[in-house]
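K.L.:
below are the sequence and a predicted model; questions follow.
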Amino acid sequence: MSQSTTDQNDRRIGNDDASTEEDGASAATPRHSALRGWLAVVGLALGVFSFVTTETLPIGLLPAIADGTSVSVGTAGFLVSGFAAVAALTAAPLTALAGRVDRKWLLVTLMVIYTAGNLLAAVASGYGLLLTARIVVALAHGVFWSVAVSIAVRLVPERHAVRATSVVLGGISLASVAGTPLGTAVGQSAGWQAAFVGVGILGFLVLAAVLLFMPALPARGSGSLGALLHVLRHRALRVAVGVTALIMSGHFLAFTYVAPYLEDVTGVRSSLIGVLLLVFGAAGLVGNFAAGAVVGRALRTSLIGSTGLLAVVLTVMYAGGAGVATAVTLLVCWGLLYAALPVALQTWVLRLVPEESEAASSLYVAAFNGAIGVGSFIGGLIVDSSGPRPVMLAAGAFAFAAMLLTALGGRREA
């Protein structure tokens, strides 16, 4: 028997197991209304919005945080890169260890940790305590991302699974449009501690939504570290994780340094950069929900098209990009294409190993967060040596590699 046939049998058996577990879950828990299910999905989207806002919150406040804690701006920057590193390293093992906990009460625990960590950051007067608070939140961050979408698709009818995924992941784009800019504005006007109080209050709101609308959801999967070894045996999942690592490294390689690119290459005034980033986020919000209408019908085609077109956009930005009108057009295209990727990638991962969907998602989360650090680091080396323009070409190469891996690896698995 070939490896491909074995993997297909594994998936078929996993689907049967998942169906059996779902039937058992339905019998063990009260039926919840469709409205209550969608309200719980919206609560999860608010949770995604909260976590993404918290992750990126220090970026716009680094000078103030550095002054307030008596460290350099570079050291203060570790509050972002260190956060991503901790989330990447702990997402898979912590999710596996929490595999037997009812998902409602796991979410309650995660939001309590999230809220406590941010309120601890708000009262921190020194860098050590602030970094500790960030690490506490990062531990919850990786697990939340690993389970949020897999929980959302259990709250709605199966035919609405991709739509629920796009609603939950819409919190990413919404954080770019509203969360991070508002957090920065609050921190600049009322002090950086006030910004952490604000995201702490968001945590209370998400906690309330979970308690009010989330039904009891028995855990799925084996609930052990062995689940990670099980999902790693699936070749298609390894391909999906590899594509995630490539495309997200490329995105953050370029996007981390988009501000100096816009200033130095396109000649955009610094006062307009914030507006252009809002345009990028708004385009992403549109792209996120547009992806929900396409991904369910043509997943592989969506991934190949998004990664390939993103490679083209980034290459054009390297080759030209002069002028505000061109910059706006390219940023809109970038935002639309990038926002489709988390929806498509997360849907891909969930479909591959349904019997261990959360363990599989934890590997995806680890790759995603690891890519933030890797991409930003490579981009920094390029900017320091050659300026911001070449980062677009390097990012385009990562996107092209992701497209090839999707096309070739995905076809072999099919």
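P.N.:
Perfect, I can see it now. Residues are numbered from 1 along each chain as shown.
K.L.:
contacts, neighbours, all on C-alpha from now
P.N.:
Fine.
K.L.:
the closest residue to A76 other than its chain neighbours and I59, how far apart?
P.N.:
Excluding its sequence neighbours, the residue lying closest to A76 (CA to CA, 6 or more residues apart in numbering) is A66, at 5.6 Å. Distance of A66 to I59, given as CA to CA, to the nearest Å: 11 Å.
K.L.:
repeat that for T90.
P.N.:
Per CA to CA, T90 is found 22 Å from I59.
K.L.:
those two: who's more crowded?
P.N.:
Neighbour count, other CA atoms under 10 Å: between T90 and I59, T90 has more, with 19 against 15.
K.L.:
for comparison:
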Amino acid sequence: MSSDVCRNAPDTGPETAADKERKASEPATSSWAAVFSLAVGVFGLLTAEYLPASLLTPMAADLGISEALAGQAVTVTAVAAMLSGLLTASLTRKVDRRTVLLGFTVLLTVSNVLVAVAANVAMLLLMRILLGIALGGFWSMAAAVAMRLVPAASVPRAVSIIFSGIAVATIVAVPVGSYLGELSGWRSTFVAAAVLGVLTLVFQWFTLPRMAPHGSARLGTLWDVLRRPGFGLGIVGMLLVHVGHYALFTYIRPALENVVGVDADKLALLLFVFGVANFAGTLVAGWLLQLSLRLTLVLAPALMGGAALGLALLPAGQAGYVALVILWGLAFGGVSVAWSNWASRMVPDHAESAGGLVVVGVQSAIAGGAAAGGVMFGFGDVTTVFTISGVVLLASALLIMLRVQAPGHHAGH
């Protein structure tokens, strides 16, 4: 797209085929209903991913397995999402993007229905792999599809709306899943998630336009994208930010109990407030990205790192600690939005492949961050986790500010 990306040097050469293709695919008008249908899709996918966290005990008891084995329902989803994120662009390169997205929503629905009737753990895990395929593929395509639903200037806002589905799922999935599980059993909770999938499919069927495939992605494209000037270093910055966050987030409960000093009743409320701040952060990021991509990329880890160090080292008092938790939630809300925008702007001609690499980076950082947090927690305590992670986040902000390329909107910049 002519207004999608700016290079460090002005582009004086002839217009390439990729440039023409991007211009041809940029819409003249905005399809905001389609954007909201994708946000609902992301919400449904992430809700389904998070559900086992609140239902592990009844799931394990019903299937006659250990909670640790039931917990693998989350692991297999993440691994399948990584592979799907990598492979979707190349395997579906000749298929209309509308068809691919609707296919992922069908997979989401089928997965939830079959999990609800699963007679054994093998069936459960197989259906969670289906969910992972839908999750990774959908996420990898989100920013690229946004570029085809709204004009270039509106892409940051569109991506922030789509990814707000993640934040809403973070707030809703665990408490609602837990409540429904207590009310009518864990299987009925997955039936409810399947109903959400059907409603999402109907919404997307009527709002998503046909989007002819560009058809150029191959497996080798992923390597080509990684070798683009500045892209690999950006991915390193993104990994550091996510590892820092997930090392913290894994230990948010002991931090709230031991550092902030909240009791069990207030814990749920504060986690809810964290989630609401996270949702607000995705929307603020959409506005901030229209001002400056670099500022958004740097500000999020800087604020998160400052909040982590404040929680670990400052005698802030309970009100002060709560404010720091809200700041952390608000700042993290902008991270997924900012990096998806960054990837699609760095490589607008292969935005889906770039999105796939972002998905793999995020999913591996979730696992790596949780593991790193565990090691730090083993050596010290929750204060150690928050201090080291805070330093990592501030270092990542510095790296991004000094070394990571951040293309802007307009070719004339």
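P.N.:
Okay, I see it. All of these numbers come straight from a predicted model, not from anything done at the bench.
K.L.:
TM between them?
P.N.:
TM-score for the superposed chains, counting by TM-score structural alignment, normalised by the length of the second structure: 0.90, backed by 402 aligned residues with a CA RMSD of 2.5 Å.
K.L.:
ok, G82 of the first structure - contacts?
P.N.:
I135 (CA atoms under 8 Å, 6 or more residues apart in numbering).
K.L.:
in the second structure, what residue corresponds to it?
P.N.:
In the second structure, the residue paired with G82 of the first structure according to TM-score structural alignment is V76.
K.L.:
so stretch 149-158 of the second structure corresponds to what in the first structure?
P.N.:
With TM-score structural alignment applied, stretch 149-158 of the second structure matches the range 155-164 in the first structure.
K.L.:
check the separation of the first and last residues in that stretch.
P.N.:
Stretch 155-164 of the first structure end-to-end distance (CA to CA) = 9 Å.
K.L.:
what lies in contact with it?
P.N.:
Here stretch 155-164 of the first structure has contacts from 34, 37-38, 40-41, 149, 152-154, 289, 292-293, 295-296, 343, 347, using CA under 8 Å, 6+ apart.
K.L.:
and what of stretch 109-129 of the first structure?
P.N.:
Defining contact as CA under 8 Å, 6+ apart, one finds that stretch 109-129 of the first structure is touched by 68-71, 130, 133-134, 136-137, 140-141, 143-144, 192-197, 199-201, 203-204, 206-207.
K.L.:
just the buried ones among those, please.
P.N.:
For the contacts of stretch 109-129 of the first structure, a neighbour count by 16 or more other CA atoms under 10 Å gives the buried set as 68-69, 130, 133-134, 136-137, 140-141, 143-144, 192-197, 199-201, 203-204, 206-207.
K.L.:
quick one: residues contacting the equivalent of G284 of the first structure over in the second structure.
P.N.:
Under the alignment (TM-score structural alignment), G284 of the first structure maps onto N278 of the second structure. Applying CA under 8 Å, 6+ apart to N278 of the second structure gives the contacts A167, G329, L330, A331, F332, G333, G334.
K.L.:
now check the last one against the first structure: what is it aligned to?
P.N.:
The one in question is G334 of the second structure. Matched by TM-score structural alignment, G334 of the second structure corresponds to A340 in the first structure.
K.L.:
helices of the stretch 51-200 of the first structure, start to end?
P.N.:
Assigned by DSSP state H, counting those that start in this stretch, the stretch 51-200 of the first structure shows helices spanning 62-69, 73-97, 103-123, 127-152, 161-174, 180-190, 192-213.
K.L.:
deepest of those helices, which one?
P.N.:
Of all these, helix 161-174 carries the top mean neighbour count, a mean of 25, counting by mean count of other CA atoms under 10 Å.
K.L.:
mean deviation, that helix versus the second structure?
P.N.:
Its aligned residues in the second structure lie a mean 0.9 Å from helix 161-174 of the first structure after superposition (mean CA distance after the TM-score superposition for the first structure).
K.L.:
tilt between that helix and helix 127-152?
P.N.:
Note on geometry: by axes from the mean of the first three to the mean of the last three CA atoms, to 10 degrees, helix 161-174 of the first structure and helix 127-152 are set 160 degrees apart in direction.
K.L.:
how far away is T54 of the first structure from T165 of the first structure?
P.N.:
From T54 of the first structure to T165 of the first structure the distance is 21 Å (CA to CA).
K.L.:
nearest spatial neighbour of the aligned partner of A255 of the second structure in the first structure, skipping sequence neighbours?
P.N.:
Aligning on TM-score structural alignment places A255 of the second structure opposite Y261 in the first structure. The shortest distance from Y261 of the first structure to any non-neighbouring residue, by CA to CA, 6+ apart, is to P388 (5.1 Å).
K.L.:
what is the aligned counterpart of the one you found in the second structure?
P.N.:
P388 of the first structure maps onto V382 in the second structure, by TM-score structural alignment.
K.L.:
since that was my last question, I'll sign off now.
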